[in-house]
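In: task: produce atomic coordinates for the following.
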Amino acid sequence: MAEINELNDNLKQCKKRLFNWNTKGCERIHIWGNYIDVTPGEQNKYFSVQIVNKQYIMCGVHMYSNLNGEHYDERVALAEEIMYSIKHIKQRLQTEHVIVIGDINESPYEKACLSAKGFHALPALQILDKGSRTVYGKEYEKMYNPMWNLFGDFKYPPGTYYRVESKLYNPCWFMLDQVIISQSMIPLMVKEQLKIITKCGKGVLYTDNRYPNSNISDHFPIMCEFNI
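Out: Purely as a prediction, here's the structure:
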């Protein structure tokens, strides 16, 4: 709680007034924003749904980690629960605008992100593409995951999290922190502002080896911007 209070005090010094949105029921997630017309949706231990200006659905997530055992299937089930909750809000508000953002704790190519039963977040999607696909007679809405564009070593950093384990399968760099958006949000996204943050006003966020500095955070933060 001390860290949250310190962050809150630092945010108060920003030029823009930021409000701590209501995430009661989701102690793992805290959200600040400059929008006042914000109504909380479903609050769960692992996600917080917020309705902004009665037309934008934003869901902050902090999903199951693999540090204490693999939880691939559990994350798929949680992603399915999140999308089910969002679907009902979309129907009620008659909107298609959705942003899912946060620590998904798996990379874009893994089950919860790509599975049609999960986020169904594809690496390529255009505004004119068909917005869904049918699997065994059931229709699944497509989402878009722009984080694929930041993956790999063409530009530092290669991901948001670094971990080496004695396993045959270990990419070392992982893109655990992501933003996933609905098809309707694609033209509103400012592509140049999708970034992995490695520096802040107080200095760099990485070690001498250029890995995330766990004394600050074991994950690099991300940022994105939308014209709304």
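In: only C-alpha atoms from now on, for both contacts and neighbour counts.
Out: Fine.
In: quick one, helices of the chain?
Out: Per DSSP state H, the chain carries helices over the ranges 2-12, 72-93, 111-114.
In: out of these, which gets nearest to Pro157?
Out: helix 111-114 (20.8 Å; CA to CA).
In: quick one: contacts for the residue nearest the centre of the chain?
Out: In the chain, the C-alpha nearest the mean C-alpha coordinate belongs to Ile101, at 2.1 Å (CA atoms, centre = their mean). By CA atoms under 8 Å, 6 or more residues apart in numbering, the contact set of Ile101 is 58-61, 177-180.
In: export those to JSON lines and tack on distance to His120 and neighbour count?
Out: Formatted as JSON lines, the contacts of Ile101 follow (distance: CA to CA, whole Å; neighbours: other CA atoms under 10 Å):
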{"residue": "Met58", "distance to His120": "17", "neighbour count": "20"}
{"residue": "Cys59", "distance to His120": "15", "neighbour count": "24"}
{"residue": "Gly60", "distance to His120": "17", "neighbour count": "24"}
{"residue": "Val61", "distance to His120": "16", "neighbour count": "27"}
{"residue": "Asp177", "distance to His120": "16", "neighbour count": "24"}
{"residue": "Gln178", "distance to His120": "13", "neighbour count": "27"}
{"residue": "Val179", "distance to His120": "13", "neighbour count": "22"}
{"residue": "Ile180", "distance to His120": "9", "neighbour count": "23"}
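In: run this one through as well so I can compare:
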Amino acid sequence: MQGGDKMNLLYWNLKSNKNEEYIALLIKEHSIDIAIFSEYSGTDFSTITHTLLSDAYQFYQGYGGCEKVVMLAKKTIQVEINREHSRYVLYSVISDSSKYIVAGTHLPSNPHTDADGRKMVIRELIADLKEQEKIHKHTYSIIIGDLNASPFDEELIQKDAFNAVLYKEVIQNKSEIVYQHRKFRLLYNPTLNHISETNHQYGSFYYTGDSKSLYWYCYDQILMTRDLVDKFQGMEYCQSINGKSLLKKISPNKAISDHLPLVAKFERSVNDE
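Out: Sure thing, here's the model as predicted:
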């Protein structure tokens, strides 16, 4: 984002497949500044950084505290790993005069856990995020990843979990809510506004395994603090890369991944201290 006016983020659950060329093409096509991946064991990131992206990006794997999430970022961007949990990594990001805290996340899925198990992780994440905001003295914070829950699920909307609202107007007029004599900060979840049958934006994950299936689920999401709401420019679940479809019939092609990539775009947030 050096000298630019946008910051573009990518998240993709890779299903442990070999996806080097797809990743490089996707990063180029959407001018991605920061890319976060999970289930990445089949991908050779050295090939991506040194060959396919011509050494323009740095790979950040962490120090062993999290085996679920890794990052690629432009070398013009300063990245520091601040906190590793088994299910998320908190990064501080500086580009020009813009500062962010980015939480790359992969919450546990059913049947390995349930909503209560995910909420336990979410509460730890929120506490760690607030601690990093105090350290870095700003609240330009983003949570992005595979949340293994849909926008209306209790993990997303419960006050002592993510407490994420689906409408911008709500968080623009109210930064927190009081419940049982306690204050809970609101986050903004833009997913609902960007689902569209007209634009073929159904979700990121296709599942037909039970009688109550929705078919398409929005498990891959981005949440943000109030400070970033007006800078957010949109998101999409990418159904193709460089003209090549990521779908097989109606669902994601599992030979590539069972999840579609999520791309989110922000206007640059200048937040000098």
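In: select from the contacts of Ile101 of the first structure every entry located in strands.
Out: Judged by DSSP state E, those include 58-61, 177-180 as members of strands.
In: check the gap between the alignment partner in the second structure of His71 of the first structure and Glu155 of the second structure for me.
Out: Matched across to the second structure, His71 of the first structure falls on Asp114, judged by TM-score structural alignment. Asp114 of the second structure sits 10 Å away from Glu155 of the second structure when distances are taken as CA to CA, to the nearest Å.
In: between these two, which one's more packed in?
Out: Glu155 (26 against 14; other CA atoms under 10 Å).
In: the more buried one maps to what in the first structure?
Out: Using TM-score structural alignment, Glu155 of the second structure lines up with Ala112 in the first structure.
In: in space, what's closest to that match - neighbours in sequence excluded?
Out: Nearest residue to Ala112 of the first structure, sequence neighbours excluded (CA to CA, 6 or more residues apart in numbering): Val76, at 4.2 Å.
In: pull the contacting residues for the one you found.
Out: Listed by CA under 8 Å, 6+ apart, the contact set of Val76 of the first structure reads 111-113, 115, 117-118.
In: which contacts among those residues does the second structure share?
Out: For the contacts of Val76 of the first structure, the aligned pairs still in contact in the second structure (both residues aligned by TM-score structural alignment, their matches' CA atoms under 8 Å) are 112, 118.
In: how much space separates the residue nearest to Ile186 of the first structure when sequence neighbours are not counted from Asn213 of the first structure?
Out: Excluding the flanking residues, the one nearest Ile186 of the first structure by CA to CA, 6+ apart is Ile127, at 6.5 Å. Using CA to CA, Ile127 of the first structure is found at 38 Å from Asn213 of the first structure.
In: higher neighbour count, the two?
Out: Between Ile127 of the first structure and Asn213, Asn213 has the larger neighbour count (other CA under 10 Å), namely 19 against 12.
In: show me what counts as buried in stretch 198-205 of the second structure.
Out: 201-205 (16 or more other CA atoms under 10 Å).
In: format the ones in strands among the contacts of Ile101 of the first structure as CSV; extra columns: distance to Pro171 of the first structure.
Out: Output for these, formatted as CSV (distance: CA to CA, whole Å):
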residue, distance to Pro171 of the first structure
Met58, 30
Cys59, 28
Gly60, 26
Val61, 23
Asp177, 15
Gln178, 17
Val179, 21
Ile180, 22
